[in-house]
Each structure stands twice: as structure tokens, then as C-alpha cells.
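Novice: I'll drop the sequence and a predicted model, then ask my questions.
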Amino acid sequence: MILPIIAYGDPVLRKAGEDIGPDYPGLQELIANMWETLYASHGVGLAAPQIGRSIRLFVVDSRQVLDNLEPDEREEYAGDDGVKQVFINPRIVDREGEEWAYEEGCLSIPKIREDIYRPETLHIRYMDEHFQQQEATFNGLSARIIFHEYDHVEGKLFIDYLKPLKKKLIRKKLDDITRGKVQVDYKMRFPR
């Protein structure tokens, strides 16, 4: 089932998620719904807070982006094979490498894209959808997407990395999103 994406301004996006166990009610159905919602909204990552759940769960599919890059663009991300993965109760263990800029966007903050600086590599510990402990290192675009989704389960948004002047310049657009004055081609739930 395709779920509505929670829009900027809803307090759930600012709340750190709680760890969950394998007995979390309807977990496998929730994960399936998150994948369906991700693809229906043309996203590359989706965190549980974005669908109204304050839990430490997100899904990422960077392969769809990397597989569709032109050969010269693909060279920029050599060593990043992409990832399609469920992350439950994730914890970043380490961040490495030089920070690099990339224009990020967010399904919860439509129509706004800004250059955000993040490290090249991250090392993360998490449970997969079968509650098997995993530990992995990701780099490039995959690392960036995981960093972005990880921020969601910490109650952070990509716009939090912007300088005060830049935030001031996008304030009206953010207010419009909060008021539901934005058109998207996916289901959204706006703050009441």
C-alpha cells in the first residue's frame, strides 16, 4: 500500500526515532509498504518518520540511480556499486573522507534542492529486515543517501545544514509546504 509522505512542518520529522524489535507490530508489511511508497514517489530513500512513525527504520535504493547514469557520470562514483537495503536500528560507527557537495532534495520537503556537504564514506551498524546484525561501509552516492535517511531517524533534515542566510531565503517555500501550498505527484500529508 502506498502511504502518504509527511510534509515539512509536522513534528514527527523532528523527533528522534526509537529502536524496535522483531516483534514490532506489522513490521514486514510496513517495510513492503515503505518500498512501494518509495518507488511510487520516485525517491531513493525513505525513513519511517516520513510516513509518521517515530522509529529507527529506513529503506535505501541507490542502485536505481547509479544504474541509470551515463558512463562518464558513473566514473565519478567508481567503487560505489549501489545498495538496496532495509536499515533497522542503525548507528553510524564512523565517518571518513573529505566532505563533498551534492544537491539534495527530500520527499518531505518537495521543490527545494540545495547543495549539502557530507563525508565521502560512512561505516554503519544496523539490523536487516530479518533482524540479522550487519555492519558495512558505504561511499559516494550510496553513503550520501544513507546519511540523509539516517538524519531522518535522528530528527534532522537536510535543510538543517544550510547557512542562516540560505534558510532565510527559502523560508517562504518552507511555509508554503507546511500550509499544503505545493503540488507533487505523490501522496502527501500536510500538518494540521
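Specialist: Arrived safely.
Novice: From here on, just use CA atoms for contacts and neighbour counts.
Specialist: Noted.
Novice: Wait, Gly97 touches His123, no?
Specialist: No. With contacts counted by CA atoms under 8 Å, Gly97 stays clear of His123, the gap being 11.4 Å.
Novice: Which residue ranges of the chain form helices?
Specialist: 27-40, 63-66, 71-75, 140-153, 164-178 (DSSP state H).
Novice: Out of those, which one sits most buried?
Specialist: helix 140-153 (a mean of 24; mean count of other CA atoms under 10 Å).
Novice: Report all helices and strands that that helix contacts.
Specialist: strand 45-47, strand 57-61, strand 109-127 (3 or more CA pairs under 8 Å, 6 or more residues apart in numbering; DSSP states H and E).
Novice: Below is structure B, check it against A:
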Amino acid sequence: MAIREILEVPDPVLKQVSAPVETFDDALKTLVDDMFETMYDANGIGLAAIQIGVPQRVLVIDLQPEDPDAEPEPCNHDGHHHHHQPTKKEPRVFINPEILDPAEEQTTYQEGCLSVPDIYADVDRPKTCRVRWHDLDGNVHEEPMDGLMAICIQHEMDHLNGVLFIDHLSRLKRNMALKKLEKARKAA
């Protein structure tokens, strides 16, 4: 497994349309392992293969819900305190996903993206949708999605078509976001 570099705007690769996966093999499993490792390393909840430069229709998502039953981690005796609430890992893989029946009703959510670091903006999307996808073994699944999962999968699916969440904003807001990003980069 390996942590891969996450491409950031304005990398032209992010505008590519990803190709369907045709071979469900070990290379695909390795790609997915790397995607999870990269996503967790960057504290993300979703990642598309194109974000690490692989133009294939592969998404990984883990909303990592807070685990209400988990105990906060005790202090280590070497003086390191762990303040973070433990989260449950619920990794999900979507290969060649398709969105069916997006709801007419929209919902607004403040989105961010590992390829557009530290920029957050409100995006309107269908509130619910059905998703059909293949798993790592090539089996087909179909499931209705709602809440954050519906938003996240629509956001990640956009990547497969070369679309970033800032592309949903007005040109003015998008330019403001990109200027802010450029300024932050210069400061770094």
C-alpha cells in the first residue's frame, strides 16, 4: 500500500473524464487500497481515482461516523493525550457508479475537496438518489442514498466526469475561491 500524491487545482488531469473499469483484478484492488490510505492520510471522506492521477471510474468513501459507544482513548503514560473521539471506519468502494433517479428536491451542503484544499462552499444537489455500481469482484449493487452519503457520492461522481465542486458555483464565487487558494499557497 502507498500514499499517493493528491492532484490539486488547476491540474488539467482533474478535468479528464475517467474511463470505465473493465478488469476486476489485483491491480484494481491495489489502486483501491492506495486510495483509502491516501484519503485517510489527508483526513478526507471521499476520493476519486482521478484525484491521484488515475483516470478510472473508481471511488472510495468513508463518512467515518462518530461511534457513540466508543470510549475516548485513555492518555498514554508518555504524556501524549488523545483528544479525538474515535470514529468507526466504514470504507465503501464504488466502481463504475451510475446515479439513477436523482430527487427533484435539492439540498445545500457546504462542500470541500482534497483537490481544492481549505476551500469550502455551499453546493446544491439532489437530496436523494439511487446509485448502481460494481464492487471489487465485479458484482452489481443498487442502493438508495440520502443524507451526507448522497451528497458525497454525487460530489465524487462529478470527479469522474472532470467536474469539481467549485464548478457548480457562479463564476464570481469560483474565481474568489481560486484566488483565496492561490493566496494561501503563496503564504505557505
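Specialist: Everything's here; your move. Keep in mind the model is a prediction, meaning the values are calculated, not measured.
Novice: After superposition, what is the TM-score?
Specialist: TM-score of the superposed chains, computed with TM-score structural alignment, normalised by the length of the second structure, equals 0.81; 167 aligned residues with a CA RMSD of 2.1 Å.
Novice: still on that earlier bit, make a markdown table out of the helices and strands packed on helix 140-153 of the first structure and add mean neighbour count.
Specialist: A markdown table is the format used below for those (neighbours: other CA atoms under 10 Å):
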| stretch | mean neighbour count |
| --- | --- |
| strand 45-47 | 28 |
| strand 57-61 | 25 |
| strand 109-127 | 18 |
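Novice: what about these, which gets the closest to Leu165 of the first structure?
Specialist: For those, proximity to Leu165 of the first structure was assessed by CA to CA; strand 109-127 is nearest, at 12.9 Å.
Novice: Pull up the gap between the spatially most central residue of the second structure and His155 of the second structure, please.
Specialist: The second structure has Gly46 as the residue nearest its centroid, 2.1 Å off, counting by CA atoms, centre = their mean. When distance is defined by CA to CA, to the nearest Å, Gly46 of the second structure is 9 Å away from His155 of the second structure.
Novice: next one: Lys173 of the second structure
Specialist: Counting by CA to CA, the gap from Lys173 of the second structure to His155 of the second structure is 18 Å.
Novice: cool, Asp118 of the second structure as well?
Specialist: Remark: distance between Asp118 of the second structure and His155 of the second structure (CA to CA) = 16 Å.
Novice: again, but for Ile50 of the second structure
Specialist: From Ile50 of the second structure across to His155 of the second structure, the span is 13 Å (CA to CA).
Novice: Quick one: residues contacting the residue nearest to the centre of the second structure.
Specialist: By CA atoms under 8 Å, 6 or more residues apart in numbering, the contact list for Gly46 of the second structure reads 39, 59-63, 152-153, 156.
Novice: If we use 7 Å, what do you get?
Specialist: Taking CA atoms under 7 Å, 6 or more residues apart in numbering, we find Gly46 of the second structure in contact with 39, 60-62, 152, 156.
Novice: what's the counterpart of His168 of the second structure in the first structure?
Specialist: Under the alignment (TM-score structural alignment), His168 of the second structure pairs with Tyr161 of the first structure.
Novice: And for Trp133 of the second structure?
Specialist: When the first structure is aligned by TM-score structural alignment, Trp133 of the second structure is paired with Tyr126.
Novice: how about its match, what does it touch?
Specialist: If you count contacts by CA under 7 Å, 6+ apart, Tyr126 of the first structure has them with 87-91, 133-135.
Novice: any chance of those in CSV, plus distance to Lys181 of the first structure and neighbour count?
Specialist: Output for the contacts of Tyr126 of the first structure, formatted as CSV (distance: CA to CA, whole Å; neighbours: other CA atoms under 10 Å):
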residue, distance to Lys181 of the first structure, neighbour count
Phe87, 32, 24
Ile88, 33, 25
Asn89, 34, 21
Pro90, 34, 22
Arg91, 35, 15
Gln133, 42, 13
Gln134, 41, 13
Glu135, 41, 14
